[in-house]
Every structure is written in structure tokens, then in C-alpha cells.
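1. With the sequence up front, the predicted model follows.
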Amino acid sequence: MGWGSQLIASLKEGLRPVADLVYPPRCVSCGGAIAAQGALCAECWGELEFPGEPACKQCQRPMGSAAAAKSGTCYVCAGDPPRHSGIIAATLYNDASRKLILTYKHGGKIALAPLLARLMAARIDAPEGEGALLIPVPLHRWRIWSRGFNQAALLAREIAKAGKGELLVDGLLRAKRTPSLGGLGREERETALAGAIIVRPSRASQIAGRNVILVDDVLTSGATSDACISALLDAGAASVKVACFARVVDGRGLGGGKSGVPKSETPEAITAPGAT
């Protein structure tokens, strides 16, 4: 940390009591009083569900028992091996994580990015993050203009600040606008996304031969992550791991499909059959 950064950090710390007096710390989920800004209260924290063991060594999917986990691979990955090199999920998708994601992405509360990213970064081990490129799932420029930000890019930036990789915010490009994929079958989703996500030509040389961590907010059963992974591997990436804040499991749309790759979706679409 340079002298300027240290000075800024010291000023922030010195002004913290004043800020807390004017704006008392509140839980970012329920609004209850807490001790520090940008955190969760004990009750909301307790409602989050975190990945545990036993779990699939390839996709981190929870296994029902130690006996089922003997092989180390879930039935989805065993039947159709994924192209990714692993999944890093901060939480499992439930009501608590859904509320945070909707508030963050659709409520425009970008101040939640540091909290969500800290939980993600905590799951990225040093060997995974050392020298890896952090590349967010891209949004089409029209979606960015309407929303005002790319939620995955903000998370990737915060993870990079935590020292868990090198940020390459524009490594992927959504080259064409795609329709809503909710309600479409797999083949229709693949057709809609065909050629939609590519490696940005000016970044191809930076990606070739590198380990990549693909960053998004939610990982479920859509086709977007598959398209991102394929584009990165086709461009010569050595490997691609997927990091997300919330991971959908237990039959709520997490399937392998043709490539066995769990996919990224917006949380509000998960209730729709075949949603993306």
C-alpha cells in the first residue's frame, strides 16, 4: 500500500465515528441496528446457507451423504464431465441470498458489492487466485446503460482488491443483444446465445495460457456461463473456474446439460421453468 493509499485509509478510519453518528450502521438486508457499516446482523447472517462437505470435487454440488461422496464426483459431473475446472460459491441460493442479490442488482444498491465479494474472496484459496485472471460475465451495452452498472464487474473488482486475482474487466464481450431466455428450451437458449459472447479481440493475447476465474452473482441452469467458458477456452485459456455469490442446488434448475456446466442466471428468473 502506497503513502497516498495509507493516508486515505487513515482519513476514512478517523471519520468513521462521525459517519456512524450521522448514519447509524444498519444491516444491509433487514435494516436492523448493527455495529459496523456494510455488514449483516447476526440473524440475517444465520439465514445464509454456506457450501459444506461432502461435496462434488468438480462442481461443489452438495452430496447427500459420505457414502454418496465416495467417488468425489456428483452424478451430473460423472455423467457429463464439465468443461470448467471447478466452482467457487460463497453461498447456496436461498431466500436470504436471493434478497441480497435482488437488492444489489435490481435495487441498485452497489454498496453491497464489497460485502458480497468478501464472502466470495474468502472461498478462493491462494493456489486458485494466484496469477489468475478475474473476468466478469459481460452485459450488453444496452443492459449496462439501463441498469447503470455490471454487477459481475463490480464483484470482480472487489475480489481483485482482496488480492485473489488480476482484474480483466473487459476480457469478454457480449457482441449482440439477446432476448429474454426465460421459458425457452435448451436448444432455443443455445440458438439465442450463439455468437453472443466472445473474447474481446484486443484481450485475446492476455487470456491465452492463463488460468481464469469467471465471476458472476448467481450460478444456476441457464446457458450464459456455458457460452463464457467456451469462449475463454476456445481463446486458449488454460483453465476456467467459476466464482459466484450464490449457487442454486437441490433440483432448483442446476443441471449439467450437454456440457455439464452449471449456468448463470438472474435470480428472479429461477422460478420460471427453463428460465435463464
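-> All right, it came through fine. Numbering: from 1, shown residues only.

2. When you work out contacts or count neighbours from here on, use the C-alpha atoms and nothing else.
-> Fine.

3. and V242, how many residues sit next to it?
-> Residues near V242, counting by other Cα atoms under 10 Å, number 27.

4. so how far is P82 from it?
-> Note on V242: its distance to P82, by Cα to Cα, to the nearest Å, is 12 Å.

5. Equivalent analysis for I198, please.
-> Going from I198 to P82 by Cα to Cα gives 19 Å.

6. okay, pairing it with this:
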Amino acid sequence: MAQIRGWCKGGREQFIWVGLVRGTRAALDVVGRLFFPPVCLGCRNLVAAPGTLCSSCWKSLRFIEQPWCPVYGTPFEHEMHDGHLSAEAIANPPPFDSARSAVSYTSIAQHLVRGLKFGDRTDLAPWMARWMHRVGEDQFGENAVIVPIPLHRSRYLKRRFNQSAELGRALASISGLQFAPQILIRKRMTRQQVGLKASQRLKNVQGAFAVPDEAKASLVGRSVVLVDDVYTTGATAFSASRALKRGGAGTVHVLTFARVLPEDFAMEDRELI
């Protein structure tokens, strides 16, 4: 009986302790919301929960949905049969195996990307990565490793962080995959791609990436999820994918938050990134 009473007492104390912990967390949450209320990721207006968009910003966010080209990930206007390739995939097969992007590079997406990249808004990365994870789940094999597009060390010292690495780290946390930024390096300084034409972008990053010798053993045969913030013309993804394949990668799947779709290039007021 004494042993039974001890168990009951211990269980009651544990129950009380759990209740106190939960009550304290709830109280702290209320206080936190009072002094630091959640705001929209886009316009910073008040919203109901952290990491969300207000109704106005949400309406302007264009998600890229199927049907899409299985190689380039560009959406089709009409339903296509399984395995149907876009004209671009047939005429210009890329060095990567697939590309996926969460949203079109339109108003609110452009604002989020620029906030992360140029506004030191690293707090945006975990939320942006959630949308990327949703669209890129078919790329996350058991043997996959997440590799961000690297910055040259001089630019990294100036900017203090790599936006692609922030997205990649958040994706690794969500997916449980290995985050391996050391697998790919930018071996030479390149011009910023902003304002360059497609041919200039391709030439700018040609031969800019490499897999260090010490990383090749861990890369051989692996599936790589190559992470970047925006897919514009594909120049960076092409160059980095070729370097990864030369370094021994089995497959390379490009995953970005935003994508500049073909019709976006015709919009004169759109400043490409």
C-alpha cells in the first residue's frame, strides 16, 4: 500500500509540475504577444500568428502549382500527360535533374527576397523555407544533402551572411536532411547578376564554382538539393550544377524560393535580381 501511495503521490506531483510548466509558457506567450505582436512578413501590419501574411499580401503571392515541366519546373497553362516536357527542356536540357520553385517572383515575393538578401531580414528564411519544402518534397531522397549556392568570401565578409545558406539551413531543419555548405565553393569573384542579360549572366558565372578535393569523397553518388533564393535565367544553377556533377554528385535538384517566369521578363517595371 505504501508503494502504491508513493506512485500516486509521484504521479500527482508530476501532473502538477506539467501543469505549471504549460501555464508558465502560456503566460509568457501572452506577454510576448502583448509587447511583440506578430506582424505580416510582407507589409509588417498586425496578423493573428507569427510567420504569416495579411490577407492583402497573401492575395498577391502567386504559388507555382502543378502541372509543371518535370525538368524545369515551369508551370503549364493546361493539364499535360505525365512526363510531358516543356519546349525549353527539349531544346536546352539542363545539367541539373530538376528545378522547383515555391512562388513566382511577383510583388510580395520580390519584397521578401529583397528583405532577406539586402535588408538583413534573416528572420524570413525559416518561413520562406517552409514554402520551399512544400514544393520540393519529391526532391528529398534518403541520401540527399542540402547545398546552398555559395558566396565568394570577400562578398560574405561584406554582407555577413549568405541568404541561400540561411534558406538551406532552415530546409535542413525542416526536412531532417544533412546541411553541407562545405561541398560547393565559389572559387572566383563574380559581378552581381542584377541588371545583366541572360548571356551576360551565363558568362559571368561560368567556371565560378567548384567542389573542394576534400569534399569529393562525401559527394560521390549523392543526391544534391541545390538551394538559392531566386531562379532567374538559370545561369547560376547551370554553373553550380555542372561543378557538382564534375565533383561526383549522382543527381542535382535545384530548389529556390522564387522563380522569374518567362512572362515576367516582358514586364518593363520588373527589376530582376
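-> Great, that's in hand. Nothing here was measured: the structure is a model prediction, and the numbers come from that model.

7. that older thread, I198 and P82 of structure 1: which has the busier surroundings?
-> Applying other Cα under 10 Å to I198 of structure 1 and P82 shows that I198 carries more neighbours, namely 23 against 20.

8. Which strand or helix spans the more buried one?
-> strand 197-199 (DSSP states H and E).

9. Identify each buried residue in the helix or strand just after that strand, please.
-> Next along the chain after strand 197-199 of structure 1, taking DSSP H and E as the criterion, comes helix 204-207. With burial defined by 16 or more other Cα atoms under 10 Å, the residues of helix 204-207 of structure 1 counted as buried are A204, I207.

10. Repeat that for stretch 112-121 of structure 2.
-> For stretch 112-121 of structure 2, the neighbour count (16+ other Cα under 10 Å) marks L112, V113, G115, L116, K117 as buried.

11. what does it correspond to over in structure 1?
-> Matched against structure 1 by TM-score structural alignment, stretch 112-121 of structure 2 falls on residues 100-109.

12. contacts for that stretch?
-> For stretch 100-109 of structure 1, the external contacting residues (Cα atoms under 8 Å, 6 or more residues apart in numbering) are V28, S29, I110, A111, L112, A113, R147, Q151, D217, P267, E268.

13. got a markdown table for those, with secondary structure, distance to A223 of structure 1 and neighbour count too?
-> Shown next, in a markdown table, are the contacts of stretch 100-109 of structure 1 (DSSP: H, G, I helix; E, B strand; the rest coil; distance: Cα to Cα, whole Å; neighbours: other Cα atoms under 10 Å):
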| residue | secondary structure | distance to A223 of structure 1 | neighbour count |
| --- | --- | --- | --- |
| V28 | coil | 31 | 22 |
| S29 | coil | 29 | 18 |
| I110 | helix | 25 | 16 |
| A111 | helix | 28 | 12 |
| L112 | helix | 26 | 20 |
| A113 | helix | 24 | 23 |
| R147 | helix | 21 | 14 |
| Q151 | helix | 18 | 24 |
| D217 | strand | 15 | 30 |
| P267 | helix | 14 | 22 |
| E268 | helix | 16 | 14 |
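
14. of those, closest to L119 of structure 1?
-> A113 (10.1 Å; Cα to Cα).

15. tell me, stretch 34-54 of structure 1 lands on which residues of structure 2?
-> Using TM-score structural alignment, stretch 34-54 of structure 1 corresponds to residues 47-67 of structure 2.

16. Figure out how far the matching stretch is from the centre of its chain.
-> Average the C-alpha atoms of stretch 47-67 of structure 2, do the same for its chain, and the two points are 16 Å apart (Cα atoms, centre = their mean, to the nearest Å).

17. same thing with stretch 144-155 of structure 2?
-> That offset, for stretch 144-155 of structure 2, works out to 12 Å (Cα atoms, centre = their mean).

18. same thing with stretch 228-245 of structure 1?
-> Counting by Cα atoms, centre = their mean, stretch 228-245 of structure 1 is centred 13 Å from the centre of its parent chain.

19. picking up where we left off before, give me the helices and strands touching the strand holding I198 of structure 1, please.
-> Here strand 197-199 of structure 1 is seen to pack against strand 172-174, helix 224-234 when contacts are counted using 3 or more Cα pairs under 8 Å, 6 or more residues apart in numbering; DSSP states H and E.
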